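# Fold the following and give me the result.
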Amino acid sequence: MRQAVLNDRRLDRGEPVEEKVEEDRVWVWPDLVYTELICLVLCSVVLIVWSIVLKAPLEQPANAAATPNPSKAPWYFLGLQEMLVYFDPWLAGVVLPTLIIVGLMAIPYIDTNPKGSGYYTFKERKAEISIFIFGFVVLWASLIVLGTFLRGPNWNFFGPFEYWDIHKLEALTNVNLSEYIWLQGVGVGLPSNWFVREFFGIVLLLLYIVALPVILARGVLKTYYEKLGPPRYCVGIFLFLMMLSLPMKMLARWLFNLKYIVAIPEFFFNI
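Here you go, the predicted structure:
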């Protein structure tokens, strides 16, 4: 990012980017390969010494009568474990992580902007870089930090310096969207037919996935639609909306105790 900012300043002054004027070249062979080989050897030595010196004995065999609390996954999976609070396992463990990773990888192939090729720049690729940073920092790194430091016994939320009280109880009543509409809004019981019961949630989901991209293509994202074309735009906006669904669902849970937008337990389908 520092090099990108420096190049942006050079472009504002009408000067070429630094990558085009620098005369010193570093050859891949042997300079870069030798440097990488030395780094590989040094890192291997550090890891070997660390594994020998650091005491990390195996714990006793698992005991079903004494489950550790909190029971946390390895740190690199804590993001997925945190997502399980807001989504069903098939969404939090498979669909959303796959879409997030594929979406971040697809950004260079979906975007047709010729600027920023061969040199670092932020001003000429604000949208692409911002989306990548949002996807990595907000949707992955922050979830790992949240699960590591702010989740305690019973997976309750604790402040940075709050004591992890194993007896802490929070009165939370998670409510589905259909319950908000039928029980609190209309004032009647939930319909027995699953389609009628979840009709409003299904419509809201279709509006978000189908109608919203069309509205954005004719409004705020009109220039992107014309630049990318229908196929690239459809793929890009779908991945972008799926990425945004994670923080939106988290906010809905925190602010309104909303559990599921569409809840069809008859078919094990909950969103």
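# all contacts plus neighbour counts: C-alpha atoms, from now on.
Noted.
# residue ranges of the helices in the stretch 151-271 of the chain, please?
177-179, 194-197, 199-206, 212-218, 222-228, 230-256 (DSSP state H, counting those that start in this stretch).
# Buried residues, the last one. List them.
What that stands for is helix 230-256. In terms of neighbour count (16 or more other CA atoms under 10 Å), helix 230-256 has its buried residues at 232-234, 236-240, 242-243, 246, 249-250, 252-253.
# Same question for the second one.
Residues of helix 194-197 classed as buried: residue 197 (neighbour count, 16+ other CA under 10 Å).
# about what we covered before: for residue 39, find the nearest of the helices of the stretch 151-271 of the chain.
For residue 39, the closest of the helices of the stretch 151-271 of the chain is helix 230-256, at 35.6 Å, according to CA to CA.
# Against which helices or strands is the closest one packed?
Judged by 3 or more CA pairs under 8 Å, 6 or more residues apart in numbering; DSSP states H and E, helix 230-256 is in contact with helix 96-110, helix 212-218.
# Which among those helices is found nearest to residue 168?
helix 96-110 (30.7 Å).
# I would like the residues contacting the closest one, please.
For helix 96-110, contacts defined as CA atoms under 8 Å, 6 or more residues apart in numbering pick out 80, 128, 132, 135, 228, 232-233, 235-236, 239-240, 242-243.
# of all those residues, which comes closest to residue 30?
Relative to residue 30, and with distances defined as CA to CA, the nearest of the contacts of helix 96-110 is residue 132, at 33.0 Å.
# quick one: contacts for that closest one?
Shown in contact with residue 132 (CA under 8 Å, 6+ apart): residue 104.
# ok, back up a step: biggest separation within the contacts of helix 96-110, which pair?
80 and 228 (32.0 Å).
# Please identify which of the two sits among more neighbours.
Using other CA atoms under 10 Å, the more surrounded residue of residue 80 and residue 228 is residue 80, with 21 against 17.
# before we move on, which element is the more buried one in?
Taking DSSP states H and E as the definition, residue 80 sits inside helix 78-83.
# Please name every helix or strand in contact with that helix.
Packed against helix 78-83 by the contact rule (3+ CA pairs under 8 Å, 6+ apart) you find helix 142-149.
# Which elements pack onto the helix it packs on?
With contacts defined as 3+ CA pairs under 8 Å, 6+ apart, the packing partners of helix 142-149 are helix 78-83.
# Work out the gap between the helix it packs on and the centre of the chain.
Taking CA atoms, centre = their mean, to the nearest Å, one finds helix 78-83 lying 10 Å from the centre of the chain it belongs to.
# for comparison, sequence B:
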Amino acid sequence: MDWNQLWQILSAADNVPIIAMIPLLAFYIYLAWKQAHANDKLIDELAANPALAKTHHRKTWPFKPGWQKEVHVWPFLLRVEFLAAIIVTIILMVWSITLNAPLEEPANPNLTMNPAKAPWYFLGLQEMLVYFDPWIAGVVMPTLIIIGLMVIPYIDTNPLGGGYYTWKQRKFAIGTFLFGFVILWVSMIFIGTFIRGPGWQWFWPGQTWDHNRLIYEVNRDLPDLFGITSNLWKGIFGAIVVGGYFAVGGLLVNSLFRRTNPKDYKRMSLLQYSIMMTFFLIMVALPIKMLIRLLFHIKYVWITPWFNV
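Just a heads-up that it's a prediction; the model follows:
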């Protein structure tokens, strides 16, 4: 265990935001989960006791007849926001004074960094370059992420869960968000920051970053494992595999979604359901592609003259 190098990585000015983000993310997920669990418990009580439902919100604290149902923005909200702004400003001032900005000398084409890493908030995209063609990882996938976030309000037909935390009433939406954001995006940022070392090779935390390290691993394409050498048949074979994934995966997700979210399924139109299913399967395909690359050293599944997947 190389503790000195591990400390240098953790204490680097570029990595401080990530070190701060991880415990904050865990804390707020725990806090939201705790409130959601309490609200779900109260929702069950209100459903079983109609008399209690007349005097309580779907939150964990009761509502009394003498209380105001609405409060003014000033001073109740702005006072809290103003205090939060002051605290954040103080933190940023202390941060900027105690940590030097990671500015380096002008770029030298004859001397490049190894590893050369993007800013921490783009490390997820850089990590995807290992598993996909550059134009897919750098253009198509970010575009799909943005479009997917834009269409969420138009395909979300569940009216529950507005204004209060709940897990029971929005399992699919919350589970999908946690999977896409925490499991995929945050984990790829973590991998790109702390796992990827010189040559963008995989180094476990505490393992010495050896710039002369060589790894004798042969990455093969999936058609090569089946002895397919023709470019035409490689494209056809890959199209069958990818199409089979969407067909079989769509059937499995459809069966699971209809069984666990029957009300949402009935409320969604065919267009809404198709869009949701497409984006969900694409999202799940990312960790599958990562695993088959890391575990089985399979580089591409679908090979064509125009793109590789």
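# where does the TM-score land?
For this chain pair, the superposition-based TM-score is 0.85 by TM-score structural alignment, normalised by the length of structure 1; 260 aligned residues with a CA RMSD of 2.5 Å.
# Tell me which residue of structure 1 lines up with residue 220 of structure 2.
Under the alignment by TM-score structural alignment, residue 220 of structure 2 pairs with residue 175 in structure 1.
# Could you do residue 299 of structure 2 as well?
Residue 299 of structure 2 maps onto residue 259 in structure 1, by TM-score structural alignment.
# Roughly how far does the residue most central in space within structure 1 sit from residue 191 of structure 1?
For structure 1, the residue nearest the mean C-alpha position is residue 139 (2.6 Å; CA atoms, centre = their mean). Taking CA to CA, to the nearest Å as the measure, residue 139 of structure 1 falls 36 Å from residue 191 of structure 1.
# got the end-to-end distance for stretch 66-75 of structure 1?
End to end - CA to CA - stretch 66-75 of structure 1 spans 22 Å.
# residue range for it in structure 2?
Going by TM-score structural alignment: stretch 66-75 of structure 1 matches residues 111-120.
# Check which residues of the matching stretch are buried.
For stretch 111-120 of structure 2, using 16+ other CA under 10 Å, the buried residues are 117, 120.
# Could you do stretch 301-309 of structure 2 as well?
For stretch 301-309 of structure 2, a neighbour-count test (16+ other CA under 10 Å) marks 301-303, 308-309 as buried.
# What residue in structure 1 is paired with residue 39 of structure 2?
That one, residue 39 of structure 2, aligns with residue 7 by TM-score structural alignment.
# which residues does the nearest residue to its match once chain neighbours are set aside contact?
Distance criterion CA to CA, 6 or more residues apart in numbering; nearest residue to residue 7 of structure 1, sequence neighbours excluded, is residue 17 at 5.2 Å. Each residue near residue 17 of structure 1 by CA under 8 Å, 6+ apart is listed here: 7-8, 10-11, 119.
# burial of residue 150 of structure 1, as a residue count?
Residue 150 of structure 1 sits with 18 neighbouring residues when counted by other CA under 10 Å.
# Distance-wise, check it relative to residue 130 of structure 1.
Using CA to CA, we find residue 150 of structure 1 at a distance of 26 Å from residue 130 of structure 1.
# which position in structure 2 aligns with residue 207 of structure 1?
Counting by TM-score structural alignment, residue 207 of structure 1 corresponds to residue 244 in structure 2.
# so who does the spatially closest residue to residue 234 of structure 1 that is not a sequence neighbour touch?
Spatially, and ignoring its direct neighbours in sequence, residue 234 of structure 1 is nearest to residue 213 (7.6 Å; CA to CA, 6+ apart). For residue 213 of structure 1, the contacting residues are 234, 237-238, by CA under 8 Å, 6+ apart.
# closest to residue 31 of structure 1 among those?
residue 237 (42.1 Å).
# quick one: contacts for that closest one?
Residue 237 of structure 1 neighbours (CA under 8 Å, 6+ apart): residue 213.
# Now residue 263 of structure 1. Nearest residue, chain neighbours left out?
In space, residue 263 of structure 1 comes closest to residue 270 once its chain neighbours are excluded; the distance is 4.4 Å by CA to CA, 6+ apart.
# Now do the same for that neighbour: its match in structure 2.
Taking TM-score structural alignment, the alignment pairs residue 270 of structure 1 with residue 308 from structure 2.
# looking at the helices and strands packed on helix 230-256 of structure 1, which is closest to residue 200 of structure 1?
helix 212-218 (16.1 Å).
# By how much does the closest one deviate from structure 2 on average?
Its aligned residues in structure 2 lie a mean 5.2 Å from helix 212-218 of structure 1 after superposition (mean CA distance after the TM-score superposition for structure 1).
# Now the element after the helix or strand harbouring residue 7 of structure 1, going C-ward?
Using DSSP H and E, residue 7 of structure 1 sits in helix 2-12. As assigned by DSSP H and E, the chain's next helix or strand after helix 2-12 of structure 1 is helix 18-21.
# Centre of the chain to that next one, how far?
34 Å.
# how close does it sit to structure 2?
Mean for helix 18-21 of structure 1 is 5.0 Å (mean CA distance after the TM-score superposition for structure 1).
# can you pull the buried residues of that helix?
For helix 18-21 of structure 1, the neighbour count (16+ other CA under 10 Å) marks residue 18 as buried.
# thinking again about what came up before, residues touching the match of residue 220 of structure 2, list them.
257-260.
# How much space separates it from residue 86 of structure 1?
12 Å.
# Also residue 116 of structure 1?
Taking CA to CA, one finds residue 116 of structure 1 at 37 Å from residue 86 of structure 1.
# quick one, which of the two is more surrounded?
Neighbours per residue (other CA under 10 Å) separate residue 116 of structure 1 from residue 86, with residue 86 holding more: 22 against 13.
# Let me have the helices of the stretch 151-271 of structure 1 in a markdown table, extended by distance to residue 68 of structure 1.
Below are these laid out as a markdown table (distance: least, CA to CA, whole Å):
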| stretch | distance to residue 68 of structure 1 |
| --- | --- |
| helix 177-179 | 34 |
| helix 194-197 | 38 |
| helix 199-206 | 37 |
| helix 212-218 | 45 |
| helix 222-228 | 50 |
| helix 230-256 | 26 |
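# between the ones you listed, which one is nearest to residue 1 of structure 1?
Residue 1 of structure 1 lies closest, by CA to CA, to one member of those: helix 230-256, at 22.6 Å.
# and the angle for the closest one with helix 96-110?
140 degrees (axes from the mean of the first three to the mean of the last three CA atoms, to 10 degrees).
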